[in-house]
Structure formats: structure tokens, C-alpha cells
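> Got a predicted structure plus its sequence, pasted below:
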Amino acid sequence: MKKQRPINLDLTTISLPATAKASILHRVTGVAMFFALLFVIWAWAVSLQSAESFDYVKSLLNSHFAKFIAWGTITVLIYHLLGGIRHMIMDQGYWEELDSGNASANITMVLWIILAVLAGVWLWF
């Protein structure tokens, strides 16, 4: 019996629909938020120890690397919130058809990019 399955599947040639990309991004941002919150909790805990440790964390967070991490954390949070709102609306029975699901996924991703850029402008200026 010969099986008709690919031997070497090239993942770069697979075209995923917008709904799949939105779902994958929602899961990835959830995992990224977990790891980002480890940094946030550490900074919060250290800053509450004393006035000197607060000044240390404050000076640390003024670096470009820390601002980049903060921007990444905010960006991940924004997408996860937008994706979560989209999923809750879908749980109510809306946007479940193929066209409206793709449209809502595309709108979510475009809105995320716009808000991520605005968050970056807010952080650096």
C-alpha cells in the first residue's frame, strides 16, 4: 500500500488564510506575554525594595534596549487584546463566515500595526 504524502514539506510554500495567521499570532503573543511579564514582575519587585533600587530600575528602563523591550511588551499586549476581543465577538456568533472572518482578521492585524507604531512613537518621543 503506497501512501500519498509529501516526503519533504516546504512550509514556506504554504499560503495560510488570514484567519489562521490571526489565530497563530494570538497564541504566539500569549506565550510572549508570559515571558515579557517575567521582566515586568522582576522590575516591579526590584523597584519596590528601596529608593536606590527604584532609581536603578528607573535608569535601566531609560536605555534604548529597555525601551525596545517595553515596546515589544506593549505591542504583544495590544495584539493579544485585539485578538481576544475578536475571538469574543466570534463566540457571540458574529464573523464566523469565511469572508467576514478573513475581513475581521485582516482588520485586527492592520489595527495592531497602527497601534504598535503609535506605541513606539509614544515611548520614544
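That came through, no problem.
> all contacts plus neighbour counts: C-alpha atoms, from now on.
Fine.
> May I see the buried residues of the host helix or strand of Asp55?
Under the criterion of DSSP states H and E, Asp55 resides in helix 51-61. Neighbour-count burial for helix 51-61 flags Phe54, Val57, Leu61 (criterion: 16 or more other CA atoms under 10 Å).
> for comparison:
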Amino acid sequence: MSHSPATRDRPLSPHLTIYRPAITMTMSIVHRITGGALYFGTLLVAWWLTAAAGPQSYFDFVNGIFGSWFGRLVLFGYTWALMHHMAGGIRHLIWDTGVGLEKHTASKIAWATLAVSVVLTILVWVVGLMVRGG
């Protein structure tokens, strides 16, 4: 039995399991994940703002959740997601101008995205603690 051209076995398209992860690919995936996480984090910000506009007792309740160790951990993650997504957006903006597309340069920019996001997150939290006084 012969196969017609339409039913002949064809090679599969390359998939994530075929490629060796590169920093540019990883940062692109993380950029998408942080974009999704920002939706959740923005709901938390909206919840806090809504509580601030409501009764003092409800605001104290919400503030208590955000001030707990778990709430602070979530807010720290939200801050990192925001900083990482911003840095990734700037990385893509640079690439959109046609600059930094060479493999070596693109890898350096991707590593810089990670480093900048970590440094900015720590900076935001340190300044926040200094302003709060604790």
C-alpha cells in the first residue's frame, strides 16, 4: 500500500523538548508568566484600594493579610513580577529597534533583565521599609 503525499509521514515540528534551553528562551517564557501573574497581583492592589475606601475595620483586616509573612511574600513576588516584566518589556523594545539581536548580545541583555529585576525588587523593598521605619 502506498501513501499519498497528503497522508505520508512527516517530521514533527521542533518543540521545547528538542531545544536546549537558552537564557533568551527562558526569559521570554518567564516574561509571559510574569504577565499572567500581574493580573492576579493587580486584583490584590484593587482589593487593597477598595478596602482603603471602605470602613476602617475592613481596611485593617485586608492590611493585616498583606502584612502577614505570607502576604508579604506574595507582595514581594508581585513586585518582582512587575520589575521583571518591565525589564523584559524594555528588552523587547530595544530589540524592536533592531539593536542587540546578535546571539551573544541578546544573551547578555536577557541576563541583564534578570539581574535588573532582582536589584530593583530589593531596592523597592528596602526603600519601602526605610520609609515605613521598620
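Alright, I've got the coordinates. It should be emphasised that the depicted structure is a prediction, and the values quoted were computed from it without experimental measurement.
> what's the TM-score here?
For these two chains in superposition, a TM-score of 0.80 is obtained (TM-score structural alignment, normalised by the length of structure 1); 122 aligned residues with a CA RMSD of 2.6 Å.
> The helix holding Asp55 of structure 1 maps to which residues in structure 2?
Aligning helix 51-61 of structure 1 against structure 2 (TM-score structural alignment) gives residues 56-66.
> The matching stretch vs structure 1, mean deviation?
Comparison of stretch 56-66 of structure 2 with structure 1 after fitting gives an average deviation of 2.1 Å (mean CA distance after the TM-score superposition for structure 1).
> What lies in contact with that stretch?
Trp48, Ala51, Ala52, Gly71, Arg72, Leu75 (CA atoms under 8 Å, 6 or more residues apart in numbering).
> what's the closest of these to Gly36 of structure 2?
Leu75 (15.1 Å; CA to CA).
> Show me what the closest one aligns to in structure 1.
Looks like Leu75 of structure 2 aligns to Ala70 there (TM-score structural alignment).
> Can you spell out which helices and strands pack onto the strand or helix carrying that match?
Using DSSP H and E, Ala70 of structure 1 sits within helix 64-91. Under the contact criterion of 3 or more CA pairs under 8 Å, 6 or more residues apart in numbering; DSSP states H and E, helix 64-91 of structure 1 touches helix 18-47, helix 98-124.
> ok, and for the shortest one, which residues are buried?
Neighbour counts over helix 98-124 of structure 1 (16+ other CA under 10 Å) mark Gly101, Asn102, Ser104, Ala105, Asn106, Thr108, Met109, Trp112, Leu115, Ala116, Ala119, Gly120 as buried.
> on that earlier part again, let me know how buried the match of Leu75 of structure 2 is, in neighbour terms.
19 (other CA atoms under 10 Å).
> quick one: contacts for Gly101 of structure 1?
By CA under 8 Å, 6+ apart, the contact set of Gly101 of structure 1 is Thr19, Trp95.
> helix/strand/coil for Arg8 of structure 2?
coil (DSSP: H, G, I helix; E, B strand; the rest coil).
> Quick one: neighbours of it, just the number.
Arg8 of structure 2: 9 neighbours (other CA under 10 Å).
> any idea which residue sits dead centre in structure 1?
Val76 (2.7 Å; CA atoms, centre = their mean).
> That one contacts Arg27, doesn't it?
No. Counting by CA atoms under 8 Å, Val76 of structure 1 does not reach Arg27; the two are 10.6 Å apart.
> rewinding a little: as a markdown table, the buried residues of helix 98-124 of structure 1 with distance to Arg5 of structure 1 would be great.
Below are the buried residues of helix 98-124 of structure 1 laid out as a markdown table (distance: CA to CA, whole Å):
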| residue | distance to Arg5 of structure 1 |
| --- | --- |
| Gly101 | 30 |
| Asn102 | 29 |
| Ser104 | 33 |
| Ala105 | 30 |
| Asn106 | 32 |
| Thr108 | 35 |
| Met109 | 33 |
| Trp112 | 37 |
| Leu115 | 42 |
| Ala116 | 41 |
| Ala119 | 45 |
| Gly120 | 45 |
